[in-house]
Every structure is written in C-alpha cells, then in structure tokens.
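Peer 1: Need a 3D model of the sequence below.
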Amino acid sequence: MTTSSRLNNHNTKEIIMFRKIVVFFVRIFLSLWFKVEVENVDRFEKLKTSCIVAPNHQSNWDSVLVPAFSKRVMYMMAKAELFENKLFGAVLRGLKAFPVKRGKGDVTAVKTAVSLLQQGQSICMFPEGTRNKGDKPMKFKSGASRIATTAKVPILPVAIISNFKFRGKVKIIYGEPIYFDDCYDKEMKKEDFREQIEKVEEAVKRLIEKNR
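Peer 2: Presented below is the predicted three-dimensional model:
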C-alpha cells in the first residue's frame, strides 16, 4: 500500500475525530502562545479544487500553524527530522503531515503529494525548502510547480509574518490561487518550472510587503 493510500485510508471516524481533538488543543495552545491573525483563509476553504498551499517558511511553528487555522483539511509535507520528537511527531500526524527527506530527492514524498492531489486532497509545502529567518523569502525551489503541473492543480501563495516571540503576533495571509492550465498538456522544461515558481514567489513577497 502506498503512503498516499495509507493516509487516505486513515479517514475513518476515529481518525477524523482524533484530528479534530488535535486541532482543538493545538489551536488553544497556539492562541495562548501567539496572537494569531488569519486573513482570507476562505480563498483556500472555498476553492473548488485541490491545490498546493505554498507559504514562506520562518519557523518550525509554521508546520502546525498553517493547517491548524484552516477548517479545510490539508496534508502537510514536513521535514523528516520533525517526526523524531515523539510528541511533536504525533501532533504532526494528527494534522495529516507526512515526512519528506530534504536534499535527497525524496521520490516517495513527491509521489505521495501528487497522488493525494489527484485524489482531491490539498497539501501544504514550503517552496523555500528550509527555514529562513530573514525579512524576505529565499529563492523558491521549483519542486512545488513540478508537483502542481503533474497533478494539474493551482498553487495558493501564503505569507507568514512574525518574529515568533511569546505573545507576539503571527499573521497568516492567503493570496489568490495561481493556475497553470496552459502548461498541463505541454512538454515542460526546467526553465518553465522556474518561471512558474517565480510567479508564486513574487506573489508571496507582495503579500509580505503589503501586510508587514
């Protein structure tokens, strides 16, 4: 059984209830630790298709903040190291996260992401590939655009703005979905994927500049 099949087979009443419980307590904890503001999340929740949610990445907190503050379920691609902590790993699994091995061309994780998207599920992944504590996002990697084009889904740019200090403000702002319909049946080259992800990167940067 593939990873995506196992993840989808976890949509039993018990697992769904477990996720609701995890989300409930995670949201309480995060709301006590930070002052969380979420804007335009309906752009994701009301989207009539699966998609890739693509935020900038500043902190490990991002992996729980984004899925916890959305009523619509999204699967999360999270670095494998985060699952080594049993408690944090359990929380991530409760939020439907699956591990990805960074820097090793994790084919299994990519196949899982494409399969989930084709089955109508949405996923969240960080195109920067690692955390960036600077004021501006690092150069986005083209993996997200490759997955989106293969699965024929849009990418939703998201900005996360915070210093992640105790009781500090965390802003999560959803942008408009970016579609690549004209590329779905086209033979894509490396520079085509680069051009796609640059559109997403620029959209995230604009959201950050506008809402900082």
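Peer 1: okay, CA-based contacts and neighbour counts for the rest of this
Peer 2: OK.
Peer 1: need the contact list for the residue nearest the centre of the chain.
Peer 2: Residue closest to the average C-alpha location in the chain (Cα atoms, centre = their mean): Cys124, at 1.8 Å. By Cα atoms under 8 Å, 6 or more residues apart in numbering, the residues touching Cys124 are 52-55, 67, 74-77.
Peer 1: Repeat that for Phe140.
Peer 2: Counting by Cα under 8 Å, 6+ apart, Phe140 makes contact with 127-129, 197-198, 201.
Peer 1: how does it look with 10 Å?
Peer 2: 54, 56, 126-130, 194, 197-202 (Cα atoms under 10 Å, 6 or more residues apart in numbering).
Peer 1: Only the buried subset of these, as a ChimeraX command please.
Peer 2: Burial among the contacts of Phe140 is assessed by 16 or more other Cα atoms under 10 Å; the matching ChimeraX selection reads:
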select :54,56,126,127,128,129,130,194,197,198,199,200,201
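Peer 1: Can you identify each of the strands in this structure by residue range?
Peer 2: For the chain, the strands defined by DSSP state E occupy 35-39, 52-55, 75-79, 97-100, 123-124, 155-161, 169-174.
Peer 1: Ok, which of those comes nearest Met138?
Peer 2: Closest of the strands of the chain to Met138 is strand 52-55, at 11.7 Å (criterion: Cα to Cα).
Peer 1: Check which helices and strands the closest one sits against.
Peer 2: helix 62-68, strand 75-79, helix 107-118, strand 123-124, helix 143-151, strand 155-161, strand 169-174, helix 190-211 (3 or more Cα pairs under 10 Å, 6 or more residues apart in numbering; DSSP states H and E).
Peer 1: Would you mind giving the ones you listed as JSON lines with distance to Pro99 added?
Peer 2: Below are these laid out as JSON lines (distance: least, Cα to Cα, whole Å):
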{"stretch": "helix 62-68", "distance to Pro99": "11"}
{"stretch": "strand 75-79", "distance to Pro99": "5"}
{"stretch": "helix 107-118", "distance to Pro99": "7"}
{"stretch": "strand 123-124", "distance to Pro99": "12"}
{"stretch": "helix 143-151", "distance to Pro99": "15"}
{"stretch": "strand 155-161", "distance to Pro99": "20"}
{"stretch": "strand 169-174", "distance to Pro99": "23"}
{"stretch": "helix 190-211", "distance to Pro99": "22"}
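Peer 1: Could you also give me the structure for this second sequence? I'd like to compare it with the first:
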Amino acid sequence: MSLYTFARSVVKGVLKPVYRIEAIGTENIPKEGGVILCSNHIDNLDPPAVGITCPRPISFMAKEELFHAPILKNILPGLQAFPVKRGMGDREALRRGIALLKQGNVLGLFPEGTRSKDGKLGKGLAGVGFFALRSEAAVIPCAIIGPYKMFQKVKVVYGLPMNMEDFRERRASADEVTEAIMREIAELLEKYQ
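Peer 2: Okay, the predicted model is just below:
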C-alpha cells in the first residue's frame, strides 16, 4: 500500500465525519487521461478534502516553503505533491506539471495561489491557464464550500469538464483562460452555496 493510499484512508476516516464532507459531481472527473483540477482555496484542509473526495490520486503543486518544514518535507513527496516557488515563473514546477499531465495524471491546483482571507474567490494566476493551454488535459473546476466548522457540512463540488479547444485554437492568453476557469468556479460556488 502506498503512502498516498494509506494517508487518504486515514484522513478520510478523520475529516469526513468531523466536517461532514460531501462530494458532488465526482462523475464529472474523467476516469483516465490528464486532468487539471482547479479549486478555490479557503483553508489548509482544502488539499485533503479534495484528495479524499476525488476518485483518482492527485498530484498537488504546493508552495516550496512546505517542503522545508520538519515533518512535511518527508511526507509531501510520498503524497505526490511537488514544490513551486511562488511569485516567480518556476520553470521546473511548470515542466513537472506538464509531464504529469502527459503521463495521464491528475494535477491539483489552487489558481488563487494562496488561501482566501475572507472566504471570497480571489483572482486566479496565469499558471493555471498555462497548463490548460500547453496540455491536452481535461480541465475540471472545483468549488469548496465551507466553513470548516466541526459537524457542519463542507461541500466539494466538481463541475463539468471545460471545453478548451476554442482557447487552444485561437491561441488565447493564459490570463484569459484562467479568468474563464475562475468564472466556472464562481458559478459552482453560487449554485451550491
């Protein structure tokens, strides 16, 4: 049993009853092939909440600082996470993300780049649009609806795959694609609030 599978079952056993986590739309996630999973970010518990509700293993891009923390630096690689240097174009992280998608894996991204301080959806960063344009991966918007309060329901909603063909054909900018993805996340938040 891999560390990912073990950790997923342990975390599921703890988080699901405490936060009554409900998954909606998991059937929208393609069973195979590269997938870019794009979610809003409201809490440190978002990656585990998405990880236990998504039917496929996810490789999350996580801020580099976490890979220097005493315990996390040994655990994160086993959980398929990889580091990204924030605030700059981290070419190594971009290459790694594209390679994962080409291999048919699920790449988990929080387009805002950081947690929302007020719970409202912030502006997305262009990196998400870059991955969508540079790969053939399916793009799945995801909305996490909290707050994480004990025994109050948290919803993780997976939207329909977005059609990226038009953006790819007309060579849209990464910013334009990111904005479209953020609109889809906003619609899910509004619909399932």
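Peer 1: List the TM-score for the superposed pair.
Peer 2: TM-score of the superposed chains, computed with TM-score structural alignment, normalised by the length of structure 2, equals 0.90; 193 aligned residues with a Cα RMSD of 2.0 Å.
Peer 1: related to what we said a few turns ago, out of the helices and strands packed on strand 52-55 of structure 1, which is the most enclosed?
Peer 2: Comparing these by mean neighbour count (mean count of other Cα atoms under 10 Å), strand 155-161 ranks first with a mean of 25.
Peer 1: List the superposition-based mean deviation of that one with respect to structure 2.
Peer 2: Superposing on structure 2 and averaging over aligned pairs (mean Cα distance after the TM-score superposition for structure 1), strand 155-161 of structure 1 comes out at 0.6 Å.
Peer 1: how far is that strand from where the chain is centred?
Peer 2: 9 Å (Cα atoms, centre = their mean, to the nearest Å).
Peer 1: What span of structure 2 is that strand aligned with?
Peer 2: On structure 2, the counterpart of strand 155-161 of structure 1 by TM-score structural alignment is residues 139-145.
Peer 1: quick revisit: now compare the contacts of Phe140 of structure 1 and name the two farthest from each other.
Peer 2: Largest separation among the contacts of Phe140 of structure 1 by Cα to Cα: Thr130 and Lys199, giving 19.2 Å.
Peer 1: circling back: figure out which of the helices and strands packed on strand 52-55 of structure 1 is closest to Asn40 of structure 1.
Peer 2: The nearest among those, by Cα to Cα, is strand 169-174 at 5.3 Å.
Peer 1: Setting the sequence-adjacent residues aside, check what's closest to the aligned residue in structure 2 for Met17 of structure 1.
Peer 2: Taking TM-score structural alignment, the alignment pairs Met17 of structure 1 with Ser2 from structure 2. With sequence-adjacent residues excluded and distances taken as Cα to Cα, 6 or more residues apart in numbering, Ser2 of structure 2 is closest to Gly78, at 8.0 Å.
Peer 1: tally of neighbours for the one you found?
Peer 2: By other Cα atoms under 10 Å, the residues close to Gly78 of structure 2 number 15.
Peer 1: Likewise for Arg171 of structure 2?
Peer 2: 10.
Peer 1: before we move on, what about Lys48 of structure 1?
Peer 2: Counted with other Cα under 10 Å, residues neighbouring Lys48 of structure 1 total 9.
Peer 1: tell me the contacts of it?
Peer 2: With Cα under 10 Å, 6+ apart, Lys48 of structure 1 has these contacts: Gly120.
Peer 1: Check Tyr75 of structure 1 too.
Peer 2: The contact partners of Tyr75 of structure 1, by Cα under 10 Å, 6+ apart, come to 7, 52-53, 67, 92-93, 95-98, 113, 116-117, 121-125.
Peer 1: Which residue of structure 2 sits opposite it in the alignment?
Peer 2: Under TM-score structural alignment, Tyr75 of structure 1 pairs with Ser59 in structure 2.
Peer 1: In structure 2, what residue corresponds to the residue nearest to the centre of structure 1?
Peer 2: Match for Cys124 of structure 1 (TM-score structural alignment): Gly108.
Peer 1: same question, Gly103 of structure 1
Peer 2: Per TM-score structural alignment, Gly103 of structure 1 is aligned with Gly87.
Peer 1: Equivalent analysis for Phe180 of structure 1, please.
Peer 2: With TM-score structural alignment as the criterion, Phe180 of structure 1 lines up with Met164 in structure 2.
Peer 1: and that match, how many neighbours?
Peer 2: Using other Cα under 10 Å, Met164 of structure 2 has 19 other residues around it.
Peer 1: again with the one 3 residues further on
Peer 2: Around Phe167 of structure 2 there are 17 other residues, counting by other Cα under 10 Å.
Peer 1: show me the contacts for it.
Peer 2: Counted by Cα under 10 Å, 6+ apart, Phe167 of structure 2 has contacts 129, 132-133, 173-174, 176-177, 180.
Peer 1: Tell me which two of those sit farthest apart.
Peer 2: Maximum pairwise distance among the contacts of Phe167 of structure 2 (Cα to Cα): 12.3 Å, between Leu133 and Ala180.
Peer 1: List the residues that are in contact with both of these two.
Peer 2: Jointly contacting Leu133 of structure 2 and Ala180 under the rule Cα under 10 Å, 6+ apart are 164, 167, 174.
Peer 1: How about the last one, nearest residue that isn't a chain neighbour?
Peer 2: I take that to be Ala174 of structure 2. Gly129 (4.1 Å).
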